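Participant: Give me coordinates for this.
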Amino acid sequence: SPTSEVGKITKSTPMGSLDAPFNPVSLALGAEATFVARTVDSDRKHLTEVLRAAADHQGTALVEIYQNCSIFNDGAFEVLKDKQTAQEAVIRLEHGQPIRFGADGHKGVVRNPATGDLDVVDVTPENEAAVLVHDAHAKSPTTAFALSRLADADTLHRTPMGVFRDVERPVYDTLMAEQLQAAVDAKGKGDLAGIMAGNDTWTVVA
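Facilitator: Just a heads-up that it's a prediction; the model follows:
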C-alpha cells in the first residue's frame, strides 16, 4: 500500500516495496486540513477521545488509526501497543501541554534554532524551558506538520499520537449557502433567463 515501508514483501512486491511510504497526517496537514489526528486501535480511551473530538469538529476531519492486520502486516504496531515500549515510543500530543515522553518525561521535543526543525532531546534543567508546548489551535499548520515528520515509518521507535491540528474555519457548504442567499437578497429572486441572455455568449462552430 502507499504506507508500506521500503522493502515490504507482499504478493505484489515479492522482492520488496521500492516506494518510500507517504505519511497521511503530513499529507493532510500540507493541504491545510482543519482537523488532523492519529491514534491506535488498542488504546480505547485515547481512540474514543480522538474520535469524539473529530466528530465535534465542524468540517472534514482526518484521523489516522494504527490498526493491526493479522493477514498482511501482523505485529506492525506492537512497539506502540506494548505498555513498556510504548512509553518510550509514543509522543503524546495534548493541547497546552509540553511535548514530553518516555519514563518520567525524560525526553522532549524542541525547535532547533539553527534549522527551525523539531528535534527530540533528553530533557535537562538547562533545556527544559525550551520544550515545545503543543498548540493544536495554531492558525498556521507549520508546527503541526513538523510534528508529523517526527514519526519513523520504518521502526516506529517514536510516533506522535493525538490531535495535531484543530482549528475553526467556515466550511464550504455554509459559505455557498450564504453566497446563494446573498444573491437572492440582492435581486429578490434568481434570474436564470437573465443569465442565459447575458453578454457572456459563445458561438459553436462545427
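Participant: From here on, just use CA atoms for contacts and neighbour counts.
Facilitator: Will do.
Participant: So which residues of the protein form helices?
Facilitator: 24-30, 44-56, 78-81, 83-89, 142-148, 172-187, 192-196 (DSSP state H).
Participant: need these in a markdown table with mean neighbour count and distance to Pro14, can you?
Facilitator: A markdown table is the format used below for those (neighbours: other CA atoms under 10 Å; distance: least, CA to CA, whole Å):
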| stretch | mean neighbour count | distance to Pro14 |
| --- | --- | --- |
| helix 24-30 | 19 | 24 |
| helix 44-56 | 14 | 34 |
| helix 78-81 | 19 | 24 |
| helix 83-89 | 17 | 30 |
| helix 142-148 | 20 | 30 |
| helix 172-187 | 11 | 44 |
| helix 192-196 | 9 | 59 |
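Participant: how about these, which one is nearest Tyr66?
Facilitator: In terms of CA to CA, the element of these nearest to Tyr66 is helix 78-81, at 9.1 Å.
Participant: One more, so I can put them side by side:
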Amino acid sequence: MSSDVRFTDFKSDKQPTWCPGCGDFGTMNGMMKALAETGNDPDNTFIVAGIGCSGKIGTYMHSYALHGVHGRALPVGIGVKMANPDLEVMVSGGDGDGYSIGAGHFIHAVRRNVDMSYVVMDNRIYGLTKGQASPTSREDFETSTSPDGPNQPPVNPKALALASGATFIAQSFSSNAQRHAEIVQKAVEHDGFGFVNVYSPCVTFNDVDTYDYFRDAIVDLDETDHDPADRDQAKDKILESEKEYMGVLYQDEDSVPFEEREGVEGSMAEIPDGAPEGAMDLVREFY
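Facilitator: I've put the predicted structure just below:
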C-alpha cells in the first residue's frame, strides 16, 4: 500500500449529480480522507453501494466498485471480503437502502463481524424517489405520500446494531468535516464490522432534519465523559431520544473478526489460465 496517498486520489473523473448542498458530498469526502489516512489506496480498495442517492458513490470514487441492487450491498461486500481479505472493503448506503429492504442483511452482517466498514448516509427520507418517508423519518413527518406522517416510531439503527452484537457503533455528521473523517477512520481501523450512521441532510425534500437542526442538536461524545468500551453507557446513549450524539458510541477492543475466527486468508481471485496478457490492467481501467 502506498504511504503517500492523498484523499483526492480516491476522486473519480465523474462529476456528482447530487443536489447542491446535499450532505452526501461531505460524507464521501470523509470516506476518502479516512481511506487515505489509514494507508489505503484505490488499488486495494473496494466500494460497494446500494440504491438511492448514496448508491452513486462508487461512481464518484476512484477504486474498485460495484453498484448493487436495493438493500443488497452488505452481502456483496461480505462476499468481496471473503474472496480477497487483503482488500479494504467499504460499503455505503442510505437509511432506506440499509434499514428497510436491507434490514435483514444489516443484522446478520453486524453479528458476523467481518472486517469491513459500513457507512450509512441517513437523511431520514427517500430522496432519489422524491421525498417519501423512510425508516428513520420522524413519526409526524409529513410527506406527499404520508400527509399525516408515517404514524410509527422511527427505526433506531444504533439500537438494532447493539442488539445484534455489534463491535463498533458510531454516529457522525457530514457537515463536520474533520470529526466525520476521524470517526470513519476509526471504523476502518477497527478489527471487525465498523458501522457508522452519518447524519447527511437532504436539502431538497427534508426541511425538518436540516443542517441547522443537527448543528444545534448534536452533542459530541468527545466532549463528555462517555466511555465507548462501556456497553451499558452505549445503550443509554443510543436509547436516549432527546439528544443526537456524534462520535464512537461503542467499541469492543477485544473484537475478533470473522475471517480470523474462521481462518480465512489469501485471495481466491486468480487470473484464469489462458487469460490475455494485461487482463487485470483492463479490469482496473474499467473500474
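Participant: now the helices of structure 1 as a markdown table including distance to Lys11 of structure 1?
Facilitator: Converted to a markdown table, the helices of structure 1 look like this (distance: least, CA to CA, whole Å):
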| stretch | distance to Lys11 of structure 1 |
| --- | --- |
| helix 24-30 | 23 |
| helix 44-56 | 31 |
| helix 78-81 | 23 |
| helix 83-89 | 30 |
| helix 142-148 | 30 |
| helix 172-187 | 41 |
| helix 192-196 | 56 |
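Participant: of those, which approaches Val110 of structure 1 most closely?
Facilitator: Among these, helix 142-148 comes nearest to Val110 of structure 1, with 10.3 Å by CA to CA.
Participant: Mean distance between the closest one and structure 2 after superposition?
Facilitator: Here the mean offset of helix 142-148 of structure 1 against structure 2 after fitting is 1.1 Å, by mean CA distance after the TM-score superposition for structure 1.
Participant: now that helix: which residue numbers in structure 2?
Facilitator: Using TM-score structural alignment, helix 142-148 of structure 1 corresponds to residues 232-238 of structure 2.
Participant: Centre of the chain to the matching stretch, how far?
Facilitator: Centroid separation for stretch 232-238 of structure 2 versus its chain: 21 Å, with CA atoms, centre = their mean, to the nearest Å.
Participant: contacting residues around it?
Facilitator: 158-159, 162, 226-228, 245, 249-250 (CA atoms under 8 Å, 6 or more residues apart in numbering).
Participant: switch to 7 Å and redo it
Facilitator: The contact list for stretch 232-238 of structure 2 (CA atoms under 7 Å, 6 or more residues apart in numbering) reads 158-159, 228, 249-250.
Participant: Identify the farthest-apart pair in those.
Facilitator: Ala159 and Pro228 (14.4 Å).
Participant: What are the boundaries of the strands in structure 2?
Facilitator: Per DSSP state E, structure 2 carries strands over the ranges 45-49, 64-67, 88-94, 116-122, 168-173, 193-199, 218-220, 244-251.
Participant: So which of those strands is nearest Ala181 of structure 2?
Facilitator: Smallest distance to Ala181 of structure 2 across the strands of structure 2 (CA to CA): 8.8 Å, for strand 168-173.
Participant: Report the contact partners of the alignment partner in structure 1 of Ser172 of structure 2.
Facilitator: Counting by TM-score structural alignment, Ser172 of structure 2 lines up with Thr39 in structure 1. Contacts for Thr39 of structure 1 (CA under 7 Å, 6+ apart) come out as 46-47, 64-66, 161-162.
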